[in-house]
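structure here, sequence nowhere to be found:
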């Protein structure tokens, strides 16, 4: 297994760096530096997506015929790492990162021809309808019904923790079309127009004051059967495919190392880099470097035609728990400066309901303004995309045979 990048790949790295130096504007960098969520707001995400689309780099993992890049796995990894190092804002993963691959892998020709260009152009902004009030980590317990009615399904039920549902015009959704067999059967992957009659979106406000999540209610919403992705009653196949790449598709290691390097600089600038804090940061860096090495090994497997498989669960556990550890170190460094909650000086992933007009300047160092909000927001990391408890169950069953 060769984990060293080739000369051609290092040349590509420089090409990416040159592009970012030229096209990643000061406003976008500033926005990203003050982000409190894993998501940028819709306006910023689409603005950066348009710049990447013009370069032909908005959807690197897609096949070229659909607007993707003819890149190797290593090039995609390098691109992701350099984006993190440059401080670029994130794109919404729901369209390009999730619905797009689902359509490419399981959609009909008509679905690909219609939806993929709209995803790239930002004409459709997507949300994910998986979790329900009683079916989150145990996703197979979902009950939102889709009743066969000729050319349509009539959908009733609810979804929860739906990111950006208040801004999305489309949802990819799991619905129950048959309850007679195993729970994993009888589930269908359906594309739902959020402007359809009978759809209601209610906000869920995060601890950080941000409106990113929502509860969505469906009251006899009619959805044409042409919006089924894959086969009726076999949506579990599509869902597993998406979750595997959602859990294991991020470059956690390099991003964590960037954050830890920033924390070390901040602690030093504030006079808080004593032996105890330096040791804690070094321990976290060793853990992040180990995770990065595992990601490079997985990248090598993917380059040979493999899939993330069980490694996706491992990456998700380690990545999200290390991310939470970084936010805890930031709290320790910030000390009393973490007490003022100042959303008016941050860039949230959605509207902040606690934000108010004020002429009050920033309290404390600029480098610490996002610490409290990031800590609160990142509590969800070990829950989303399947809770870490569930991931450990998957590993114990699939790897250890327990």
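Arrived safely. A quick note: this is a predicted structure, and the numbers were derived from the prediction, not measured.

CA atoms for contacts and neighbours, from now on please.
Fine.

for this protein, which strand is longest?
For the chain, the longest strand by residue count, based on DSSP state E, is strand 211-224.

now do the helices in the stretch 151-300 of the chain.
235-248, 252-269, 275-303 (DSSP state H, counting those that start in this stretch).

relative to residue 44, which of these is closest?
helix 252-269 (20.0 Å; CA to CA).

thinking again about what came up before, so which of the helices of the stretch 151-300 of the chain is nearest residue 17?
The nearest among the helices of the stretch 151-300 of the chain, by CA to CA, is helix 252-269 at 15.4 Å.

angle of the closest one against helix 275-303?
Taking axes from the mean of the first three to the mean of the last three CA atoms, to 10 degrees, one finds that helix 252-269 is oriented at 160 degrees with respect to helix 275-303.

so which elements touch helix 252-269?
helix 73-86, helix 275-303, helix 311-334 (3 or more CA pairs under 8 Å, 6 or more residues apart in numbering; DSSP states H and E).

for comparison:
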């Protein structure tokens, strides 16, 4: 198992680093460094996506035949690490990392030709219609009905926690097309336009005071059957395929950046320096272990091996380490952590921060990242996977 970068890898790293330094504007860098979740506002993420797209780098994991760079596993990891180090705005994963690969795997030639170039160019901005009131981690219990009517489905029901639905012009959605047999067997995967008559979006303001998620209502919404991905009642298979991309790995570079931020905050703290040093040291050890595990998985992938349940292990450890780092930052900030400074966080704002500048996003990050151990399959579910596949329980 070779964990060191080759000369070719190092040359590629330098190429990526030089490109970012030449193209990342100060405003976009501030927006990237002040992210409070995995989602960046499209007014910042889309300009950066267009810059990357012009270079052919908007979708690192896409094969060349669909407009991607055709990078190997190591190159993708290097690119992600350099983006994290530089503080680039994160691109929305809904199109590039989730529905895009699904369309490649299950879409018709016509669907691929239409949707994939639009996703790459940022012409379509997607949201995910999975969770419903009473149907979160247990997606098999979803109830949004899609009744067949000629060449269309008619949708009635609602979706909830729909991230960036207020920005999106398209949604990929799980709907119930049958109530017979097992619950999983009556689900279908649809693509729809958000301006379709009968769709309404209600904002949900988070504890962080941010408008990131929504509830979406469907009242007699007509969706062409040509927008179905895969066969009717086979959406569960498509959904499981998508979750493989949603869970993913590669969290160590971002965790190291979070550690640096927590260290900068701790250096301004008036509290117990020994406590902060100990907690930071413990977190650094955990992140180093995650980094080594990700390198091991990367080495296995590069040699054509399947890492198996390692993705579940990394999902658990990565999200819990992130939450631990957030807690350290909040504790170090003390009373400053509770000051609402949403306006001061905006790139270009002339409002001075109250307390250390590194602490502007500490509380929103802490609150938003509580969801990290839930989305993409909760950590409890990941532990069940490990119990079955590794321990044989």
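Received it, and whenever you're ready, just let me know what you need. Only a predicted model underlies this, so the values are computations on that prediction, with no experimental measurement involved.

re the thing from before, the longest strand of structure 1 vs structure 2, average offset?
Here the mean offset of strand 211-224 of structure 1 against structure 2 after fitting is 0.8 Å, by mean CA distance after the TM-score superposition for structure 1.

how about the helices of the stretch 151-300 of structure 1 in a markdown table, adding mean neighbour count?
Listed next are the helices of the stretch 151-300 of structure 1 as a markdown table, based on neighbours: other CA atoms under 10 Å:
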| stretch | mean neighbour count |
| --- | --- |
| helix 235-248 | 20 |
| helix 252-269 | 19 |
| helix 275-303 | 17 |
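
would you mind giving the ones you listed as a markdown table with distance to residue 160 of structure 1 added?
What follows is the helices of the stretch 151-300 of structure 1, written out as a markdown table (distance: least, CA to CA, whole Å):
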| stretch | distance to residue 160 of structure 1 |
| --- | --- |
| helix 235-248 | 17 |
| helix 252-269 | 26 |
| helix 275-303 | 31 |
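
what does stretch 293-313 of structure 1 contact?
Applying CA atoms under 8 Å, 6 or more residues apart in numbering, the contact partners of stretch 293-313 of structure 1 are 1-3, 72-74, 77, 244-245, 247-249, 251, 253, 315, 391-392, 394-395, 398-399.

would you list the helices and strands packed on helix 252-269 of structure 1 in JSON lines and tack on distance to residue 124 of structure 1?
JSON lines is the format used below for these (distance: least, CA to CA, whole Å):
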{"stretch": "helix 73-86", "distance to residue 124 of structure 1": "24"}
{"stretch": "helix 275-303", "distance to residue 124 of structure 1": "29"}
{"stretch": "helix 311-334", "distance to residue 124 of structure 1": "28"}
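
wait, which of those is closest to residue 29 of structure 1?
Of all these, helix 73-86 comes closest under CA to CA, at 8.0 Å.

which strands or helices does the following helix or strand past the closest one pack on?
Heading C-terminal from helix 73-86 of structure 1, the first helix or strand you meet, by DSSP states H and E, is helix 100-106. Helix 100-106 of structure 1 sits against helix 109-121, strand 228-229, helix 235-248, with contacts defined as 3+ CA pairs under 8 Å, 6+ apart.

ok so, going back, please name whichever of the helices and strands packed on helix 252-269 of structure 1 is nearest to residue 155 of structure 1.
Residue 155 of structure 1 lies closest to helix 311-334 among these, at 31.3 Å (CA to CA).

distance from that closest one to structure 2 after superposition?
Looks like 1.2 Å for helix 311-334 of structure 1 (mean CA distance after the TM-score superposition for structure 1).

between helix 252-269 and that helix, find me the angle.
10 degrees.

buried residues, helix 311-334 of structure 1. List them.
Buried residues in helix 311-334 of structure 1, defined by neighbour count with 16 or more other CA atoms under 10 Å: 311-331, 333-334.

next one: stretch 16-23 of structure 1
16-17, 20.

out of those, who's nearest residue 180 of structure 1?
Using CA to CA, the buried residues of stretch 16-23 of structure 1 come closest to residue 180 of structure 1 at residue 16, 51.9 Å.

that closest one - nearest residue in space that isn't next to it in sequence?
Among residues not flanking residue 16 of structure 1 along the chain, residue 79 sits closest, at 6.6 Å (CA to CA, 6 or more residues apart in numbering).

hmm, that neighbour is touching residue 15, no?
No. With contacts counted by CA atoms under 8 Å, residue 79 of structure 1 stays clear of residue 15, the gap being 9.7 Å.

quick revisit: ok, so of the buried residues of stretch 16-23 of structure 1, who is nearest residue 261 of structure 1?
Of all the buried residues of stretch 16-23 of structure 1, residue 17 has the smallest distance to residue 261 of structure 1: 19.2 Å, by CA to CA.

name the surrounding residues that touch stretch 74-83 of structure 1.
5, 9, 12-13, 16-17, 20, 60-61, 251, 254-255, 299-300, 303.

what about residue 6 of structure 1, distance to residue 74 of structure 1?
According to CA to CA, to the nearest Å, residue 6 of structure 1 and residue 74 of structure 1 sit 10 Å apart.

then residue 135 of structure 1?
Taken as CA to CA, the span from residue 135 of structure 1 to residue 74 of structure 1 is 36 Å.

again with residue 311 of structure 1
Counting by CA to CA - residue 311 of structure 1 and residue 74 of structure 1 are separated by 17 Å.

same question for residue 91 of structure 1.
Distance, residue 91 of structure 1 to residue 74 of structure 1, by CA to CA: 20 Å.

and for residue 126 of structure 1?
For residue 126 of structure 1, the distance to residue 74 of structure 1 equals 28 Å [CA to CA].

ok so, going back, can you tell me how far the residue nearest to residue 16 of structure 1 is from residue 52 of structure 1?
12 Å.

one more: residue 366 of structure 1?
Residue 366 of structure 1 is 29 Å from residue 52 of structure 1, where distance means CA to CA.

then residue 86 of structure 1?
As judged by CA to CA, residue 86 of structure 1 and residue 52 of structure 1 stand 14 Å apart.

so these two - more neighbours on which side?
Ranked by neighbour count (other CA atoms under 10 Å), residue 86 of structure 1 and residue 52 place residue 52 first, with 19 against 15.

now the helix or strand harbouring that one: buried residues?
Residue 52 of structure 1 is part of helix 42-55, with elements assigned from DSSP H and E. For helix 42-55 of structure 1, the buried set under the neighbour-count rule, 16+ other CA under 10 Å, comprises 42, 44-46, 48-50, 52-53.
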